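Trainee: Sharing a model that was predicted from the sequence below.
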Amino acid sequence: MINSYEEALNFIHGRSQFKKIPTLKRMRRFLDELGAPDKQVNAIHVAGTNGKGSTVAFLRNILQQDGNTVGTFTSPFLIKFNERISVNGVPISDKEVLRLTQKLYPVVKKLDQLLPEGGPTEFEIVTAMMFTYFAEGHADVVIIEVGLGGLFDSTNVIVPKVSVIVTIGWDHMHILGNTLPKIAYQKAGIIKPGVPVVVGRIDSEPLEVIKRVAEEKQSLISILNRDFRATSTGENNWQQQFNFAVKSHQINGLTTHLLGDYQVDNAAVAIAAYRMYCQRLGKPVNLQSIRNGVKATQWAGRFERLSIKPTIVLDGAHNISAVDELVELLRTDFSDRRLFILMGILADKQADKMVTKMATLPNTEIVLTHFAGPNKRQAADPEKLEHQVGQTADPILTITDWHQAINTLKDKLTGNDMLLITGSLYFISDARKYLLSNFK
């Protein structure tokens, strides 16, 4: 039996991460054993290669401004496991994690005995915890972020009020496919018959796949830059400004602390999803909720400025698509600064492409480092990576110990310089804890 929070986490993290054959049958059986809690949850389902977290944060804040109690299910966590299941941005307690794990434990053990491939995976257990918790009535609406892909993701048992696909980019190709249309097909797996879907900025080929699936499912589709638009009006004092338009309606002068044109896209997708959700529930769209919700949104680890003097920024860009967006932001809004970029990347990402892209920035020094990857996932070897990309890019340095790397680079900062720590959400989670405890 499980008697403490630590034992609960050990049990969850000790489970297998993947099974050989992707299926939702095991998840459906698991939830049915628990009384089908997913069927008692009022949800919005969010998929996408990048931008899911920010879109969820924007949407949560808008819905909260509307007077809703909003649950969220997100991954990975930045500081503590409990963040994955939150209410109005507040993670559930250790006590609740223990209670939910104790409730699920006998069912998991039963399925371990009954199912030929064994019982639920780690993510299936966490997903079931979330459904169980929110079926108890802790939130008016729950925004559920897909873990990986969509079609066979354990969250995909849900029939939501609105589905959202934020972006399609290169990530998890060994699981989702090696072309953008194949990846798009996996993400489009969250589209349910008759449930409207909101889609962000997506290239034409993968977008055609999503449109085709929506047509087959007879789902109304609303697409950024076709059915609704967002126009950036620039960054001022670490605030992004933009206008939003849909049909004959326009909301001007929106501001957010999340910087970059890609965050304007994410905010626009969230606004469109909120409008669609209101429409489905027959509720009025509150323009003040949109304005205040967007302005109130903070999201740790998304171009997050941890320190002003010196300027230290964390960004969770962890694949080539996200690095492309980050480079564009730096080129557009921070070209007047000398940049020091510290990168720790997981080995199963396109690490060489990520570093090479970063090296296209002028006036930039890049340092590669090592960190302890999550579970059994390995971090890329910084020395091998330096050798790999050093032939084509400007001098790239390696400081294997990331604590030492932060301290070394921090000491180099003067005046308007910026230290950017990036490459992996897991790495910036470690760096964030270290910085907050050592540089206050």
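Mentor: Looks like it came in fine.
Trainee: Going by C-alpha atoms from here, please, whenever you check contacts or count neighbours.
Mentor: OK.
Trainee: So what touches stretch 83-102?
Mentor: Here stretch 83-102 makes contact (Cα atoms under 8 Å, 6 or more residues apart in numbering) with 1-5, 8, 60, 64, 69-77, 82, 129-130, 132-133, 138-139.
Trainee: Quick one, which of these are buried?
Mentor: Neighbour counting by 16 or more other Cα atoms under 10 Å classes 2, 4-5, 8, 60, 64, 69-75, 82, 129-130, 132-133, 139 among these as buried.
Trainee: Specify the local secondary structure of Val164.
Mentor: Judged by DSSP: H, G, I helix; E, B strand; the rest coil, the three-state class of Val164 is strand.
Trainee: Pretty sure it sits against Val197.
Mentor: Yes. Using Cα atoms under 8 Å, Val164 is in contact with Val197, at 5.5 Å.
Trainee: between those two, what contacts are shared?
Mentor: With Cα under 8 Å, 6+ apart, Val164 and Val197 have no common neighbours.
Trainee: related to what we said a few turns ago, of the contacts of stretch 83-102, which belong to strands?
Mentor: 70-73 (DSSP state E).
Trainee: tell me the contacts of the residue nearest the centre of the chain?
Mentor: With distances taken as Cα atoms, centre = their mean, Gly53 lies nearest the centre of the chain, 3.4 Å away. In this structure, Gly53 makes contact with 74, 145, 299, judged by Cα under 8 Å, 6+ apart.
Trainee: for comparison:
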Amino acid sequence: MFSTYEEALGWIHSRLRLGMKPGLQRMEWMMEKLGHPERRIKSVHIGGTNGKGSTVTFLRSILQEAGYSVGTFTSPYFEKFNERISLNGIPIKDEDLVRLVSDIYPLAIELEQTELGGPTEFEIITAMAFQYFGHVQPVDLVLFEVGLGGRYDSTNIIYPVLSIITSIGLDHTAILGNTYEEIAFEKAGIIKPGISVITAVKQEEALAVIQDKALSMKSPVYQLGNEFTISDHNSLNLGEFFSLKTVFQNFPDLEIGMSGKHQTENASLAVMAAELLNKLYAFLIEVNHIRAGLKSAFWPGRFEILSEDPLVVIDGAHNEEGVAALTAELNNRFGDKSKNIVFAALADKKLDKMISKLDSAADRINFTEFEFPRAAAAEDLYNLSKNSRRQFHTDWKELLEAELREAGKNTVLVITGSLYFLSEVKPILLNLLENNK
């Protein structure tokens, strides 16, 4: 079918032309043909606007400390495509990816001849994950991250042991709706009958939608601020320090290596999930597993400090809420430094409010662009900015070289925006930093 990794990956990416197709019928059709691998998997389903990847990482790390084998399905990838399907944090091998694509390809061709139409790229990858963890490499638990929304997301054919909704923000509004209530309705679509829901959603109107859906499903809700609460938060040089109280026990003096107050919330969701896995499903997770798991968890591109001299930070702030968290953290940690920001984004985002927040935080801001079907043009981003010290450059590599040459002791260089952009930037940036030593 496919003999090389490059051929297999090329075919997957060719499915991008089909765009997004809401609905679960194509997934259900493929699962039937594959013998329903999704029914063989014990899983946790994680949705929300921001924080999904970090929450997955914290929970995976805790479970690994407890000795469990953990699969993850996440998006987008950061350094290599295979990351999207990982076992204990290690991306699947190239030969496994080729095998999975060869399993799915004939189904995709057959499906194209039906009234349902061919599967999208994301549906293909999701089917690969189900096939891998259901038939090829069974594990103790799989953490499935929702791709978009929840109700009609291709992952939503699973019946998990827990559901997590991290946050609600005004992202993908053209697809999910223009209000917090509308978006919450889509996110709440992952709630299953009788299955506990853990959430850090703050907006009252969004929370009401989630609670109403959970009530109709007879699903218990564990809400940050009620059933589990954070206290004694302090930022460390690298990471955060906080205490957590759940309905089951207290966790004083927890430490995480990921920076940002919002990461304490993601970590608390993971702890609450670990507690419920322990109490409801007999996962043997001790306090020391939780402490060690939180401290060792790492997720690239989330307020990641690549260098301290010069001070360089990358952060995948790709929506308004993400930018708000980034700017708050910059002011908290580097309030005394000049902030030079490099920003590239996808054109289908609500860019005006994101750029307005960045304008307020930046002493200087440079807009750039990258090769991606939905990427915004640098000049278009520039025209949305009102910062008096703004510029745009179409060549981001030349821009970064110039920024590093100019970086001083009292400056922090921040590269932010689309995670697709950061995945291209990081290896080049690390190489530039190494050469500049």
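Mentor: In hand now; what should we look at? Values in this document were obtained by computation on a predicted structure and should not be read as measured data.
Trainee: Which of the contacts of Gly53 of structure 1 are still contacts in structure 2?
Mentor: Among the contacts of Gly53 of structure 1, the contacts conserved in structure 2 (both residues aligned by TM-score structural alignment, their matches' Cα atoms under 8 Å) are 74, 145, 299.
Trainee: wait, the first one sits on Thr155?
Mentor: Pointing back at Thr74 of structure 1 there. No. The criterion here is Cα under 8 Å, and Thr74 of structure 1 misses it with Thr155 at 10.8 Å.
Trainee: which residues are common contacts for these two?
Mentor: Going by Cα under 8 Å, 6+ apart, residues that sit against Thr74 of structure 1 and also against Thr155 are 144-147.
Trainee: For the stretch 1-150 of structure 2, which segments are assigned as helices?
Mentor: Counting by DSSP state H, counting those that start in this stretch, the stretch 1-150 of structure 2 has helices at residues 5-14, 25-33, 52-65, 94-112, 121-131.
Trainee: What is the neighbour count of Glu204 of structure 2?
Mentor: Here the number of neighbours of Glu204 of structure 2 (other Cα atoms under 10 Å) works out to 11.
Trainee: From Thr411 of structure 2, how far off is it?
Mentor: The gap separating Glu204 of structure 2 from Thr411 of structure 2 is 39 Å, by Cα to Cα, to the nearest Å.
Trainee: Same question for Ile191 of structure 2.
Mentor: Distance, Ile191 of structure 2 to Thr411 of structure 2, by Cα to Cα: 45 Å.
Trainee: Look at those two and report which has more neighbours.
Mentor: Neighbour totals were compared for Ile191 of structure 2 and Thr411, and Ile191 leads with 28 against 19 (other Cα under 10 Å).
Trainee: Provide a list of residues in contact with that one.
Mentor: Contacts of Ile191 of structure 2 by Cα under 8 Å, 6+ apart are 163, 197, 213-214, 217, 219.
Trainee: Aligned counterpart of Gly35 of structure 1 in structure 2, please.
Mentor: Superposed on structure 2 with TM-score structural alignment, Gly35 of structure 1 falls opposite Gly35.
Trainee: which residues touch that match?
Mentor: Not one residue lies near Gly35 of structure 2 by Cα under 8 Å, 6+ apart.
Trainee: roughly how far apart are the residue of structure 2 positioned farthest from its centre and Gly19 of structure 2?
Mentor: Distance to the chain centre peaks in structure 2 at Gln113, reaching 33.6 Å (criterion: Cα atoms, centre = their mean). Counting by Cα to Cα, the gap from Gln113 of structure 2 to Gly19 of structure 2 is 18 Å.
Trainee: Same check on Val342 of structure 2?
Mentor: Remark: distance between Val342 of structure 2 and Gly19 of structure 2 (Cα to Cα) = 28 Å.
Trainee: Repeat that for Asp253 of structure 2.
Mentor: Look at Asp253 of structure 2 and Gly19 of structure 2: by Cα to Cα, they are 46 Å apart.
Trainee: Just want to know which of these two has more residues nearby.
Mentor: Shown here are Asp253 of structure 2 and Gly19; by other Cα under 10 Å, Asp253 has more neighbours (13 against 10).
Trainee: what's near enough to touch that one?
Mentor: So Asp253 of structure 2 contacts 241-243 (Cα under 8 Å, 6+ apart).
Trainee: Just give the closest residue to Tyr5 of structure 1, not the sequence neighbours.
Mentor: Nearest residue to Tyr5 of structure 1 in three dimensions, chain neighbours excluded: Leu98, at 5.1 Å (Cα to Cα, 6 or more residues apart in numbering).
Trainee: cool, and Asp394 of structure 1?
Mentor: What sits nearest to Asp394 of structure 1 in space, not counting adjacent residues and going by Cα to Cα, 6+ apart, is Ala359, at 6.6 Å.
Trainee: Look up how far Leu425 of structure 1 lies from the one you found.
Mentor: Taking Cα to Cα, one finds Ala359 of structure 1 at 20 Å from Leu425 of structure 1.
Trainee: so where is the helix or strand Ala208 of structure 2 falls within in structure 1?
Mentor: Per DSSP states H and E: Ala208 of structure 2 is located in helix 204-216. Aligned by TM-score structural alignment, helix 204-216 of structure 2 falls on residues 204-216 of structure 1.
Trainee: Any buried residues in the matching stretch, and which?
Mentor: For stretch 204-216 of structure 1, burial by neighbour count (16+ other Cα under 10 Å) applies to 206-207, 209-211, 213-214.
Trainee: Having no further points to raise, I will conclude here.
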